[in-house]
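Engineer: how would this look folded up:
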Amino acid sequence: MTRRRLFLAAAVSVLALPAMAQDYKIGSIEITTPWTRATPPSARTGGGFMTITNKGNVADRLVSARSNASDKVEIHEMQMDGNVMRMRELSKGLEIPPGATVMLKPGSYHIMFMELKAPLAKDAKVPLTLVFEKAGSVDVQLDVQAMGAMPHGHGKN
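Structural biologist: This next block holds a predicted model:
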């Protein structure tokens, strides 16, 4: 009887865990915790966030991204210019140095979805293809979190 209770308790605790984003790997590049925020019905833009780690000995570069969720996808960064936060496209992409981890997060580097075809709905998945200069292309799914969400480890530093 004790084993049965232990098994049931373990099963319930696993089911109670929050949904975790899937992780992806292509060559020496690892992509973890890909996510985005739900958008209001009138929003035309959205941001994509994740952690990218280069486990190799040579730098790689995230050169482009595409998604059927929006007409245009760009790699952006946000920086302070005096007292003004400015966002700009990284025309040459985002370098991922060897052995380094780069976080795409709110207020920093991110994927910019422009001209959304439909609102991003909480608990949905957003398909995204990431294109790396050396590693190639990888398809990922971004988990859509609630509006204003800030998953653990993705806050401003």
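Engineer: CA atoms for contacts and neighbours, from now on please.
Structural biologist: Noted.
Engineer: The top strand by length along the chain packs against which elements?
Structural biologist: Looking across the chain with DSSP state E, the single longest strand is strand 70-81. Here strand 70-81 is seen to pack against strand 60-66, strand 84-89, strand 110-116 when contacts are counted using 3 or more C-alpha pairs under 8 Å, 6 or more residues apart in numbering; DSSP states H and E.
Engineer: how about the nearest residue in space to residue 43 that is not next to it in sequence, what does it touch?
Structural biologist: In space, not counting the residues next to it along the chain, residue 43 is nearest to residue 119; the distance is 6.8 Å by C-alpha to C-alpha, 6 or more residues apart in numbering. Contact analysis of residue 119 by C-alpha atoms under 8 Å, 6 or more residues apart in numbering lists 38-44.
Engineer: For those, give me a markdown table that also has distance to residue 14 and neighbour count.
Structural biologist: Rendered in a markdown table, the data for the contacts of residue 119 read as follows (distance: C-alpha to C-alpha, whole Å; neighbours: other C-alpha atoms under 10 Å):
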| residue | distance to residue 14 | neighbour count |
| --- | --- | --- |
| 38 | 26 | 22 |
| 39 | 30 | 22 |
| 40 | 32 | 14 |
| 41 | 34 | 10 |
| 42 | 37 | 9 |
| 43 | 35 | 15 |
| 44 | 37 | 15 |
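Engineer: one more to line up against the first:
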Amino acid sequence: MSLKSLLLAASLGLVALPAAAMDKAIMVMDPYARVSSPVAKSGAAFMQIMNHGAEDDRLVSATSPAAARVELHTHIDDGNGVMLMREVQGGFAIAAGETYMLKRGGDHVMFMGLKDSWSQGDMVSVTLVFEKAGEVTLEIPVDLEREAAHGGHDHKHDHGDHSGHKH
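Structural biologist: Sure, this is the predicted structure:
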């Protein structure tokens, strides 16, 4: 390769670098999904969302062809020791340079009105929608064998079909 070709390739790489870096501001690590039983009408997905960008961002919604409805949920203690799942209006803030955990017993992506049953090893297509980063589409593996980390709620009981659930 000539010096001229090398310099041209290097300059094109430098021009392309900022666009590529901006596309990678949000990274998703260790995603997995689960259901409570083969006949469950709802399921959930968990993951680590890393914001490598210079600005705070927000996960505002999620969509999936696998379910009639997909919502961002959290667990709230009702004051009597009962944990209730609720949709989070406005989504989850993800600070610049930070990692946000969607985990069992906490914030998660909830699938209601599953169109098919989920089995160990299946893949679920999900699009996460961020306020600034836009859409991030993932193929999330179904992992029914993973244990809950740090004693968190493990979603082993069937929450039923949340499609008519009031928030």
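Engineer: returning to that earlier point: helix, strand, or coil at the aligned residue in structure 2 for the residue nearest to residue 43 of structure 1?
Structural biologist: Residue mapping for residue 119 of structure 1 onto structure 2 gives residue 117, with TM-score structural alignment as the criterion. Taking DSSP: H, G, I helix; E, B strand; the rest coil as the rule, one finds residue 117 of structure 2 in the coil state.
Engineer: hang on, the earlier thing: would you reformat the contacts of residue 119 of structure 1 as a markdown table and include secondary structure and distance to residue 54 of structure 1?
Structural biologist: Formatted as a markdown table, the entries for these read as follows, by DSSP: H, G, I helix; E, B strand; the rest coil; distance: C-alpha to C-alpha, whole Å:
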| residue | secondary structure | distance to residue 54 of structure 1 |
| --- | --- | --- |
| 38 | coil | 29 |
| 39 | coil | 31 |
| 40 | coil | 34 |
| 41 | coil | 36 |
| 42 | coil | 37 |
| 43 | coil | 33 |
| 44 | coil | 32 |
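Engineer: give me the stretch of structure 2 that the longest strand of structure 1 matches.
Structural biologist: Taking TM-score structural alignment as the measure, structure 2 aligns residues 67-78 with strand 70-81 of structure 1.
Engineer: ok now that stretch, how far from the chain's centre?
Structural biologist: 12 Å (C-alpha atoms, centre = their mean, to the nearest Å).
Engineer: picking that back up, distance check, the residue nearest to residue 43 of structure 1 against residue 71 of structure 1.
Structural biologist: Shown here: residue 119 of structure 1 relative to residue 71 of structure 1, a distance of 13 Å by C-alpha to C-alpha, to the nearest Å.
Engineer: Also residue 44 of structure 1?
Structural biologist: Noted for residue 44 of structure 1: a distance of 10 Å to residue 71 of structure 1, by C-alpha to C-alpha.
Engineer: What of residue 115 of structure 1?
Structural biologist: Where residue 71 of structure 1 is concerned, residue 115 of structure 1 sits at a distance of 5 Å (C-alpha to C-alpha).
Engineer: do the same with residue 122 of structure 1
Structural biologist: Computed with C-alpha to C-alpha, the distance linking residue 122 of structure 1 and residue 71 of structure 1 is 20 Å.
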